[in-house]
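Participant: Pasting the sequence and the predicted model now:
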Amino acid sequence: MKNSKNIYDFDQNEIKKKLTSYFRNNKANINKFGNRVNQTFEAYVFADTISRYRKNNWNIEIINPTQKKGIKIFKLKFSTNGLPNNYSYARCEKGRQKCQIRHQLRIRTYADEDGSANLCCDIAVIEDMDLSGYTSFDAVENKYLKAFGEVKHMAAYAELISSFKGLVSELAPNSLDGKYKRNHVKPFLFVSGMIYRSAEGIIYTFKKRKYAFEIISYKLMRKNGV
């Protein structure tokens, strides 16, 4: 097995401290960002997605759920189960446009007819809407989806890249025609590790076909000083 230090540059403790600072106005503490490394990486990508909207001149408000005694707390959703409005999310506004950035939200597929065909997205950008009546198993209609992200704490290999294309075809097939929701991020796969050569080859063919989705590597971002 290759030395993990050559594959990942993701320091969980360092990132937890940065996330605590990033969400300090929401009284988030270091324990809010997961015990497992993959959970912390999901929290990092959630924050990174918010930052991408902020850099594109969207106004951001973090909405926190109300707990017992009327106290609002910062809480991320590290499971496919759970009522959506029991967890924190970002509300974004730019002019007349409004959207939400959610963590682990169920979305109906593009071809779904009755709600039974749905996928739980690690990151979901949807229209600004009321999800207070949604149960753990309810899925947001696909027409409200603006973008989505898949998060993997691993290196990117050819099969992983190819399987992500399958997710895009189910959730945002227009991206395979080079189209995506303007003013929003493109559908993306965000990996913590390196991109193997075989995966780079697949990505190259995706670009030739002008697919409108992204493959992002945290390790590569660090290497380039991003």
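Facilitator: Happy to help now that I have it.

Participant: use CA for all of it now, contacts and neighbours both
Facilitator: Noted.

Participant: which residues touch the longest strand seen in the chain?
Facilitator: Counting residues, the longest strand in the chain under DSSP state E turns out to be strand 97-108. Here strand 97-108 makes contact (Cα atoms under 8 Å, 6 or more residues apart in numbering) with 46, 49-50, 76-80, 84, 88-93, 115-129, 137-142, 145, 171.

Participant: One more pass at 7 Å, please.
Facilitator: 46, 76-80, 84, 89-93, 115, 117-128, 138-142 (Cα atoms under 7 Å, 6 or more residues apart in numbering).

Participant: For the residue minimising distance to the centre of the chain, pull up the helix or strand it's in.
Facilitator: Among the residues of the chain, the one closest to the centroid is Ile123, at 2.5 Å (Cα atoms, centre = their mean). In the assignment (DSSP states H and E), Ile123 maps to strand 118-127.

Participant: That strand vs strand 97-108, what angle?
Facilitator: 170 degrees (axes from the mean of the first three to the mean of the last three Cα atoms, to 10 degrees).

Participant: put this beside the first:
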Amino acid sequence: MSSPFKDKKLLISSINKFLDKHESFIRNQGDRICDYFEMKCFNDAVLFYKNNGFSVEPKNLNANEFVYKLQPSGHPENFSFFEVIGQRKFELHHNLAIESSLSKEIYYTPDISIIEKDSIVKRKVNSYYSGKRDFSFCNSESLQTFIEVKHMHPFPELLFNFTGLLINFMPSVAGTSSSGEKSNRHLAPSLALSGNGSYHSEKIKEAIEKNYNANIFFGLFNRYSQIYSKRYTQSCISSKLLTIDVVGDDVDDLPF
């Protein structure tokens, strides 16, 4: 089994090349390779939308620096994000809390999420800071999709835990098939892993993708463009809020 580890310098180079195309550059933040892998997957999500006819634009830069939100703590207004633009506008965020679709005031922070524009709520909630400070989150109704990123090899407990996130935060994907339309679509909820899986992990992956409209990406250090390239098959979910035309060719297909 190949190693899930990668030279940090290669990841940083890939991130900087991506941001350079958007006339921005990375702030010197994070020192762990898992942080840079998470940034790379965030950029890959942006490329998915570019390759499917959306316009994308970085927002909330700090002196032309794109500030990734590498921890669940902190208010979103202090960090950068991408606006995803079609006939309607969405926002692609990093480590934004999402409220459960099953119970109020229960939250989970996916590594990457795409939400309706201007749908972040900021208010005091009893379950955070004892209700004494504002807490920023997005209601599950405004969540379009999410990506959970793990810098590791897949294993059964991790894969089955992902189905719990689907049930609690996007239950509509259970028992559904991938959208056949190439327009009007988002990437289905996804689990992105740097390492490759064993035979058993591959069987679990197949079973989950069969029973949920979701993606599980193995080996992103070796097959780096799985999230965004049309050379690979991604499950997608339709958005009733947006109609777009699809571009024909991949963009920014950068190895690292």
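Facilitator: Cool, the structure landed. This structure is a prediction, so every number in the text was calculated from the model and none was measured.

Participant: coming back round to it: ok, the residue nearest to the centre of structure 1 touching Phe148?
Facilitator: Yes. Using Cα atoms under 7 Å, Ile123 of structure 1 is in contact with Phe148, at 5.4 Å.

Participant: quick one: the helices in the stretch 51-200 of structure 2?
Facilitator: Taking DSSP state H, counting those that start in this stretch as the test, the helices found in the stretch 51-200 of structure 2 are 156-169, 199-211.

Participant: Let's have these in JSON lines, adding mean neighbour count.
Facilitator: Conversion of the helices of the stretch 51-200 of structure 2 to JSON lines gives the following (neighbours: other Cα atoms under 10 Å):
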{"stretch": "helix 156-169", "mean neighbour count": "16"}
{"stretch": "helix 199-211", "mean neighbour count": "16"}
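
Participant: Turn these into a markdown table, including distance to Ile98 of structure 2.
Facilitator: As requested, those are exported to a markdown table (distance: least, Cα to Cα, whole Å):
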| stretch | distance to Ile98 of structure 2 |
| --- | --- |
| helix 156-169 | 8 |
| helix 199-211 | 22 |
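
Participant: Which residues are in contact with Gln186 of structure 1?
Facilitator: Small correction: residue 186 of structure 1 is Lys, not Gln. Taking Cα under 7 Å, 6+ apart, one finds 147, 180, 212-214 in contact with Lys186 of structure 1.

Participant: how does it look with 10 Å?
Facilitator: 146-149, 172, 175, 179-180, 212-215 (Cα atoms under 10 Å, 6 or more residues apart in numbering).

Participant: Tell me which residue of structure 2 lines up with Tyr87 of structure 1.
Facilitator: Matched to structure 2 by TM-score structural alignment, Tyr87 of structure 1 sits across from Phe79.

Participant: Its match reaches Gln29, doesn't it?
Facilitator: No. Assessed by Cα atoms under 10 Å, Phe79 of structure 2 is found out of contact with Gln29, at 11.9 Å.

Participant: intersection of neighbour lists for these two?
Facilitator: Contacts common to Phe79 of structure 2 and Gln29, judged by Cα under 10 Å, 6+ apart, are 67-70.

Participant: Glu206 of structure 2: which of these is nearest?
Facilitator: Each of the shared contacts of Phe79 and Gln29 of structure 2 was scored against Glu206 of structure 2 by Cα to Cα, and Leu70 proved nearest at 30.1 Å.

Participant: The closest one is in contact with Gln29, isn't it?
Facilitator: Yes. Here Leu70 of structure 2 reaches Gln29: they are 8.4 Å apart, a contact under Cα under 10 Å.

Participant: anything in contact with each of those two?
Facilitator: In contact with both Leu70 of structure 2 and Gln29: 35-36, using Cα under 10 Å, 6+ apart.
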